[in-house]
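Colleague: Provided below for reference: sequence and predicted model.
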Amino acid sequence: MAQPRTLALDAMGGDHGPEVVVPGAALSLERHPALSFILVGDEARIAPVLAAHPALEKRSRVIHTTHVVAMNEKPSQALRRGKGSSMWLALDAVRKGEAHAAVSAGNTGALMAMAKLILRPMKGIERPAIAALWPTVTAECIVLDVGANIGATSRQLSEYALMGAAMARALFHVERPTVGLLNVGVEEIKGAEEVREAHAALKKGVELPLDYRGFIEGDEIGQGRVDVVVVEGFAGNIALKTAEGTAKQIGQYLKDAMTRAFLSRLGALLARGGFRVLKEKMDPRRVNGGTFLGLNGLAVKSHGGTDALGFASAVDLGYEMAESGLLERLASDLETFHHRLGSDTHSSS
């Protein structure tokens, strides 16, 4: 039976604020009746939207603030001026133990900076990472880092592998998730020195709760070859944005082709069931939400421009991560990893 969980939502974050956050929370509540919410933001804007969702209203309380972090603020500015903002207070509810996770569609850089300051990195973690769900031909995989950091040492890449495996256990319910390192080739001599050193370190971790499969290339991510793909944040963010853009491009190609002539339109009508399935699989709202891993608390970043359905996916993700006991298991895995690899791991950082 699901345990009661409370999520703190930055109701003012993103392009649309409460008009998307509140309906999104209502959708997630339908799927997870054990949820309750702390909605942080301008009560005058939240209240009328919340009143349209009576079931959610009964399961929510509002923390009022009119202070909002702008989408274009630099992380350094957000840290200086952001205390007391809707984003800050949502994260602080997690720190205080009032909420099991925070969800925001706000400024990514500001959210990461605030989360690191308020929740603090876990013991043994040099840099937290952002992990994203990635659709594959078989199901889904997890890719990290997709933008929290530029560059990564071999130690940090190894930590990403452990963090991603912990998330995979939580979401995919597999005890030994398969893990691959994204590289320019599968040969041992290829790739940056940090990637090759991380590869060597992970090969030694034979007793870790993951199944390390070595190097994979970019075209193998969508094939579902592994449960977790590890990459430094610069390349990871480019890969993610490229995949999202390609999905939209293919969708437009199909739409244009199916409406070009009468026979094409007739074929589209006959194949509408198949196209509906394809559209659902390619819908980015279905896997909306990047998780900040490596902190003493859970924080989920939703796309800023998403709608209620997309925000509900981010809320679902926060709930599932809270329900899984991920933080406790990851802390244990990190301690084991650094103990076993000892000086080899630290000397490569």
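Modeller: In hand now; what should we look at?
Colleague: Going by C-alpha atoms from here, please, whenever you check contacts or count neighbours.
Modeller: Noted.
Colleague: ok, which stretches of the stretch 201-349 of the chain are strands?
Modeller: Taking DSSP state E, counting those that start in this stretch to define them, one finds strands in the stretch 201-349 of the chain at 211-216, 228-230, 290-293, 298-301.
Colleague: distance of P135 from V300?
Modeller: From P135 across to V300, the span is 18 Å (C-alpha to C-alpha, to the nearest Å).
Colleague: Of those two, which one has the most company?
Modeller: Between P135 and V300, counted using other C-alpha atoms under 10 Å, the more crowded position is V300 (28 against 21).
Colleague: Might one say that the more buried one is in contact with L293?
Modeller: No: shown here, V300 and L293 do not form a contact pair, counting by C-alpha atoms under 8 Å, at 9.2 Å.
Colleague: Grab the longest helix from the protein for me.
Modeller: Counting by DSSP state H, the longest helix found in the chain is helix 233-258.
Colleague: Alongside the first one, take a look at this:
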Amino acid sequence: MKRRNFIKNTGIAGVALSATPSIFSKPILNELNMINKYPVAVATWNFQNATKMAGAELARGATALDAVEKGVMVEEANLKNTTVGNGGAPDRDGNVTLDACIMSPDGNAGSVVYLKEIEHPVSVARKVMEETPHVMLAGEGALQFAIHQGFKRKNLLTEESEKSWKKWLEHKEYKPIINIENHDTIGMLCLDSKGDIAGACTTSGLSYKINGRVGDSPIIGAGLFLDNEVGGAVGTGMGEAIMKSVGSFLIVELMRQGKSPQEACEEAVMRTVRTAPNYKDFQVAYVALNKKGEIGSYCIHKGFSYAKFYEGESTDNPSKSYLDS
């Protein structure tokens, strides 16, 4: 090799090595000279304990897939969170039924719906993705699969949740309370140090729902969707509205067309506003993350926020909204 070419080539290598990111290091420049901001973890609502867990996983070099699973498991095990996992509010008949899904960077996905007696449905969803040719398992079949995979049965109806349910039975009135009862999901997206994206979504669903109801959270394309070439999105709020618009899939496709995460989230919310005459009666909110680590969020009603963990710092980020009150 000629000396001139050798110096030229080693110089390029030196630049490449100097640009190699350390975990939670400053943003780096990719070959298109665009700023990349990763690894990063984001989640619906102010679930900072969850994003801190995911961020810690990313910091030690874990994959985005491992990070999102570990992250949402924090809230699945949180007895004070009555909208996710163990301690979740039951349906009208007193059953705690859980829904969850997970997506990997290669586009593979797993989901469980109407799952009882298993504290971590997201981990069962991952087993469905990795150990079966299927995407979704439901009800008794999902439970038996979980047991076969080594998961232990557990009573998920806590004393506090049971007490609240029995009090509700006195009137049996179902009236969604914006940003409270609809705050029923943790959806998380992680972008790891390699630039790969993964997502997970898990919930116990709407409080005192009709027995058998399944919302958007475990539905690929509704509560969660990602494409490792583009980015990902997660939704929360009134699941029925999110399912009708296939909101997370819509956001990813809008980003594929060149829209920013913020622009894509705004358009997805406006699809619901334009088609649902009663949109003022419920909340719909989205968070999106593209491959550069850029984040967007938008909702119908003021009050939604998302948690973010980046470069060792955890923050709560209020979302822009269509309505101010």
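Modeller: Alright, I've got the coordinates. Being a predicted model, the structure only gives us computed values, none of them experimental.
Colleague: Kindly provide the TM-score of these chains.
Modeller: Superposed pair, TM-score by TM-score structural alignment, normalised by the length of the second structure: 0.27. Supporting alignment: 154 aligned residues with a C-alpha RMSD of 7.1 Å.
Colleague: gap between F309 of the second structure and R126 of the second structure?
Modeller: To R126 of the second structure, F309 of the second structure is 23 Å away according to C-alpha to C-alpha.
Colleague: And for G247 of the second structure?
Modeller: Distance, G247 of the second structure to R126 of the second structure, using C-alpha to C-alpha: 22 Å.
Colleague: quick one: which of the two has more around it?
Modeller: Neighbour comparison, G247 of the second structure and R126: the larger count goes to G247, with 31 against 26 (by other C-alpha under 10 Å).
Colleague: Test my guess that the more buried one contacts M270.
Modeller: No: taking C-alpha under 8 Å as the definition, G247 of the second structure is not a contact partner of M270, at 10.4 Å.
Colleague: Now for the nearest residue to N290 of the second structure once chain neighbours are set aside, how many residues are close by?
Modeller: The shortest distance from N290 of the second structure to any non-neighbouring residue, by C-alpha to C-alpha, 6 or more residues apart in numbering, is to G231 (3.9 Å). Neighbourhood size, G231 of the second structure [other C-alpha under 10 Å]: 30.
Colleague: which residues touch G231 of the second structure?
Modeller: By C-alpha atoms under 8 Å, 6 or more residues apart in numbering, G231 of the second structure lies in contact with 197, 252, 255, 288-291.
Colleague: Pick the one among these closest to L115 of the second structure.
Modeller: Closest approach to L115 of the second structure among the contacts of G231 of the second structure (C-alpha to C-alpha): I197, at 26.3 Å.
Colleague: Could you double-check that the closest one lies in contact with G232?
Modeller: Yes: with contact defined as C-alpha under 8 Å, I197 of the second structure reaches G232; the gap is 7.4 Å.
Colleague: Identify the contacts common to the two.
Modeller: Common neighbours of I197 of the second structure and G232 (C-alpha under 8 Å, 6+ apart) are 189, 226.
Colleague: Next, count neighbours for A138 of the second structure.
Modeller: Neighbourhood size, A138 of the second structure [other C-alpha under 10 Å]: 16.
Colleague: Distance of it relative to M73 of the second structure?
Modeller: Per C-alpha to C-alpha, A138 of the second structure is found 20 Å from M73 of the second structure.
Colleague: Narrow the contacts of G231 of the second structure to those in helices?
Modeller: Taking DSSP H, the ones among the contacts of G231 of the second structure that sit in helices are 252, 255.
Colleague: Any chance of JSON lines for the contacts of G231 of the second structure, columns distance to V15 of the second structure?
Modeller: Shown next, in JSON lines, are the contacts of G231 of the second structure (distance: C-alpha to C-alpha, whole Å):
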{"residue": "I197", "distance to V15 of the second structure": "26"}
{"residue": "V252", "distance to V15 of the second structure": "33"}
{"residue": "M255", "distance to V15 of the second structure": "30"}
{"residue": "A288", "distance to V15 of the second structure": "31"}
{"residue": "L289", "distance to V15 of the second structure": "28"}
{"residue": "N290", "distance to V15 of the second structure": "25"}
{"residue": "K291", "distance to V15 of the second structure": "22"}
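Colleague: Return the member of the contacts of G231 of the second structure nearest to C265 of the second structure.
Modeller: Of all the contacts of G231 of the second structure, A288 has the smallest distance to C265 of the second structure: 6.8 Å, by C-alpha to C-alpha.
Colleague: Now do the SS call for the nearest residue to the closest one once chain neighbours are set aside.
Modeller: Leaving aside its sequence neighbours, A288 of the second structure sits nearest to A233 (C-alpha to C-alpha, 6+ apart; 4.2 Å). Secondary structure, DSSP: H, G, I helix; E, B strand; the rest coil: A233 of the second structure is strand.
Colleague: Can you give me the separation between A233 of the second structure and M53 of the second structure?
Modeller: Distance of A233 of the second structure to M53 of the second structure, given as C-alpha to C-alpha: 20 Å.
Colleague: Looking only at neighbour counts, state which of the two leads.
Modeller: A233 (33 against 21).
Colleague: residues contacting the more buried one?
Modeller: Applying C-alpha under 8 Å, 6+ apart, the residues contacting A233 of the second structure are 189, 224-226, 248-249, 251-252, 286-289.
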